[in-house]
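In: dropping a prediction and its sequence here:
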Amino acid sequence: MQFDLITTDHNSRARAGVLTTDHGAIATPIFMPVGTVGSVKAVTQEQLRSDVQAQIILGNTYHLYLRPGLEVLSAAGGLHRFNGWDRPLLTDSGGYQVFSLAANRKIKEEGVVFQSHIDGSRHLFTPENVMDIQRTIGADIIMAFDECPPYPSEYRYARKSMELTHRWLDRCIQRMRETQPAWGHQQSLFPIVQGSTFKDLRTISATEIAARECDGNAIGGLSVGEPEAEMYDMCGLVCDILPAHKPRYLMGVGTPWNILENIALGVDMFDCVMPTRNGRNGMLFTWQGVINIKNKKWATDFSPLDEQTDCFASNHYTRAYLRHLFAAGEILGMQLASIHNLAFYLQLVKAAREQILAGNYAAWKTTMVKQLQTRL
């Protein structure tokens, strides 16, 4: 993997770059649609390519390990061949499930014992077998196994969790050195900065992660319930420490305005379920602001979903028609809203990149953040 930093905005820390993998190049800053089980919900691979113009998508180690399972993925030749996605892939290590499935897991030094949400069976995830699983899945970028502490966390717990994450990281790095990619393309390991919302812990963690000199670095444990101001404080602090010549990935973030604010702090990569999850519930993100398409006010609005989003779904279907689909319980409504939101997100980061290259990002961002939060 190679990361070429092209330029930094004159009045912020926003960056434009190119991240090159064996499955293609990615223009940064970039948003990555989430395909937890190898599928971005309600969106086909062709729609991801043509309408959304996604450059990279995500899968999740924990969920793919349970279904379809390593035997199927191995027989298929990895996730790229299994789901028909021929562009870059990133896999989350399952560390987020340490947070989200807290009622069904037990953490110890060796790793984490999960109780399957599907059938109740128990499974041990260690830094070593998580690397092995991601080797089999075949993602271009794989994440280190970490613990994502909840918000709020007590200082003592956050420090203990961070130190465990660092020890697990060294085991991940060692396992990567001992093994080879399964499917002929290179894989890059990204470690994850933790430390909750404590500045000294975030400083320690970012310094430790930077010292490992991996291909890229991630920031985890944010967007888990903390105020937006604290997220920005932590992100800015960490970006000041992580090396500028490697990509920075803020995990699980977020709203369109969250993304623009964090780009200004020096983040290059984002993912979030929000565009598809909120889309399935009738929330549209547009260049004019946020729309709840279920509201009666849209029943006779025959204008396109969003003329400024260059996507067939956004331009061809009206707000009135989409509201009708939701009112009637038609699956097509959830699909169109998801495609529109993803296309909007990808075009938002593309526009951000253009503004960075033009040296005008800071001023543009200030205007856009206010506009995007408008409730229509």
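Out: Noted; the coordinates are in hand. Numbers count the residues shown, from 1 in each chain.
In: can we go C-alpha only for contacts and neighbour counts from here?
Out: OK.
In: the strand or helix carrying A362: which residues count as buried?
Out: With the criterion set as DSSP states H and E, the secondary-structure element containing A362 is helix 361-372. Under the neighbour-count criterion of 16 or more other Cα atoms under 10 Å, helix 361-372 has Y361, A362, K365, M368, V369, Q371, L372 buried.
In: quick one: the third one from A352, how far?
Out: The span separating K365 from A352 equals 8 Å under the rule Cα to Cα, to the nearest Å.
In: and for these two, which residues touch both?
Out: Common neighbours of K365 and A352, using Cα atoms under 8 Å, 6 or more residues apart in numbering, are L260.
In: can you give me the strands in the stretch 251-376 of the chain?
Out: Under the criterion DSSP state E, counting those that start in this stretch, strands of the stretch 251-376 of the chain are mapped to 269-271, 283-285, 290-292.
In: number of nearby residues for I57?
Out: By the criterion of other Cα atoms under 10 Å, I57 has 23 neighbours.
In: same question, A244
Out: By the other Cα under 10 Å criterion, the neighbourhood of A244 contains 12 residues.
In: check T318 too.
Out: 20.
In: quick check: closest non-adjacent residue to it.
Out: For T318, ignoring the flanking residues on the chain, the nearest one in space by Cα to Cα, 6 or more residues apart in numbering is P304 at 4.3 Å.
In: for E228, see how far away that neighbour is.
Out: Distance from P304 to E228, counting by Cα to Cα: 32 Å.
In: so between these two, which is more surrounded?
Out: Taking neighbours as other Cα under 10 Å, P304 and E228 compare with P304 leading, 18 against 13.
In: on that earlier part again, output the strands of the stretch 251-376 of the chain as a markdown table; include the columns mean neighbour count and distance to R13.
Out: Putting these into a markdown table (neighbours: other Cα atoms under 10 Å; distance: least, Cα to Cα, whole Å) gives the following:
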| stretch | mean neighbour count | distance to R13 |
| --- | --- | --- |
| strand 269-271 | 22 | 14 |
| strand 283-285 | 24 | 25 |
| strand 290-292 | 17 | 27 |
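In: A further structure is provided below for comparison with the first:
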Amino acid sequence: MFPVEFSEIARDGAARAGIATTHRGTYSTPCFMPVGTRGAIKYLSASDYEQLGAQIVLGNTYHLMLRPGAETVAHFGGLGAFAGWGGLTLTDSGGFQVFSLDPDVDDDGVTFRSTYDGSKHRFTPESAVHTQQLLGADIQMVLDVCPPLPSPPHVVRTALERTSAWAMRAKNSHTRDDQSLFGIVQGGIDTNMRAESAQRTAELNFDGYGIGGLSVGETRDEMVPALAAAIAHLPSNRPRYLMGVGDPASLVEAVNLGVDQFDCVLQTRLGRHGTALTSTGRVNVKRAEFVLSDDPIDAQCSCMVCRRHSRGYIRHLFQVGEPTASRLVSLHNVAWTIELMNQMSRAIVDGSFASLRREILAVWGNAMGSAAS
């Protein structure tokens, strides 16, 4: 394992800006990590990631182990080389996807069927680590149990206990010293169980820490206390990663609590269907009112799409079924979110984060996105 050292550059309240150092390079925080589920961000290529300013791109272990297979990815030199991406990569364990398939779960692991061909497969903490070592990402995540919400306390407790036991097994099976392994905190929206899970995970001294099982149906008022309870027990010299969260209000609230990095498919999922993230909220560019609009998606955005294309043009592309439309709005949404994180970083450095937070919540406070698959 390779500890990801977090060096704090500035702090404003609990919000922090810093540099995280992996075996292969550094990334600045707070940061948003686009999701390339099957080895690519939908409608985007590796050259797009570079132009967007992405630092880390995610891959999904569940999908990549089924198609094309972890051994195939390893043959090409790992996920980054396979995708032609020179930046950092992170793979999740596939647990979130597996547990959405109503699998058979026991204390040893989880058995599930492929969504591609119905074939039966099994994940254990050890096999999830081995698969991700073949995929070769710079950061990999342990296999955890994400309980659905709402769940009765005994279900959340069982998920916590299995997640803790599996975390120790995962750490003991990890052998690559050029990869970092992150533990994951569970506990639902119960603040006591969140605190307990964070304490137990931190005691295992992982290279970094993910916080999972949030943005799965709870309100933001339920999410924030659970998140705060976890962060209070995580070490300050390691990055904190809130998994599957990407709506602007949740991003700024989590950064306000001290979270460093995020991932979500919300940006591209919305983009594929014509909904853009903007400084004034969500905008559906397919609406008839934009047929003659020569305005960019967001006049305050300097991304490659907003510099070149109008709402009227993009609406036309959607109307005629041109896939470029989905690509353009997806590009904008990812670029917009990355710039939002950069704004937060600058605000932390100059001491104006509280003001920026108020501005973001004034626009986005009633809109909450959901966790990604």
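Out: Perfect, I can see it now. In this text, all values refer to a predicted model and were calculated from it rather than measured experimentally.
In: circling back: which elements pack onto the helix holding A362 of structure 1?
Out: helix 256-264, helix 331-358 (3 or more Cα pairs under 8 Å, 6 or more residues apart in numbering; DSSP states H and E).
In: make a markdown table out of those and add mean neighbour count and distance to E178 of structure 1.
Out: Putting these into a markdown table (neighbours: other Cα under 10 Å; distance: least, Cα to Cα, whole Å) gives the following:
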| stretch | mean neighbour count | distance to E178 of structure 1 |
| --- | --- | --- |
| helix 256-264 | 23 | 35 |
| helix 331-358 | 22 | 37 |
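In: okay if I get these as a markdown table plus distance to T165 of structure 1?
Out: Formatted as a markdown table, these follow (distance: least, Cα to Cα, whole Å):
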| stretch | distance to T165 of structure 1 |
| --- | --- |
| helix 256-264 | 24 |
| helix 331-358 | 30 |
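In: those helices: which one's closest to D86 of structure 1?
Out: Nearest to D86 of structure 1 among those is helix 331-358 (18.1 Å), distances taken as Cα to Cα.
In: okay, the closest one sits on what stretch of structure 2?
Out: Counting by TM-score structural alignment, helix 331-358 of structure 1 lines up with residues 323-350 of structure 2.
In: go on, stretch 241-256 of structure 1?
Out: Counting by TM-score structural alignment, stretch 241-256 of structure 1 pairs with residues 233-248 of structure 2.
In: for L73 of structure 1, find the nearest of the helices and strands packed on helix 361-372 of structure 1.
Out: Nearest to L73 of structure 1 among these is helix 331-358; the distance by Cα to Cα comes to 26.5 Å.
In: not counting its neighbours along the chain, what's nearest the residue nearest in space to the middle of structure 2?
Out: Among the residues of structure 2, D263 comes closest to the average C-alpha position under Cα atoms, centre = their mean, at 1.6 Å. Leaving out its chain neighbours, the residue that sits closest to D263 of structure 2 by Cα to Cα, 6+ apart is M33, at 4.8 Å.
In: now do the contacts for the one you found.
Out: M33 of structure 2 makes contact with A54, Q55, I56, V57, L58, Q261, F262, D263, C264, according to Cα under 8 Å, 6+ apart.
In: thinking again about what came up before, how close does the helix holding A362 of structure 1 sit to structure 2?
Out: In the superposition with structure 2, the aligned residues lie an average of 1.6 Å away from helix 361-372 of structure 1, counting by mean Cα distance after the TM-score superposition for structure 1.
In: re earlier: now check structure 2 for the residue matching the residue nearest to T318 of structure 1.
Out: Here P304 of structure 1 is matched to P296 in structure 2, going by TM-score structural alignment.
In: dump the residue contacts of that match.
Out: P296 of structure 2 makes contacts with V305, C306, R307, R308, H309, S310, R311, as judged by Cα under 8 Å, 6+ apart.
In: and R238 of structure 2, by the same measure?
Out: With Cα under 8 Å, 6+ apart, R238 of structure 2 has these contacts: P3, V4, E5, F6, A20, D207, G208, Y209.
In: ok, now W364 of structure 2?
Out: Residues in contact with W364 of structure 2, defined by Cα under 8 Å, 6+ apart, are P248, A249, G281.
In: if you set the cut-off to 10 Å instead, what comes out?
Out: By Cα atoms under 10 Å, 6 or more residues apart in numbering, the residues touching W364 of structure 2 are D247, P248, A249, S250, V252, T278, S279, T280, G281, R282, R358.
In: ok, it to G213 of structure 2 distance?
Out: Distance of W364 of structure 2 to G213 of structure 2, given as Cα to Cα: 22 Å.
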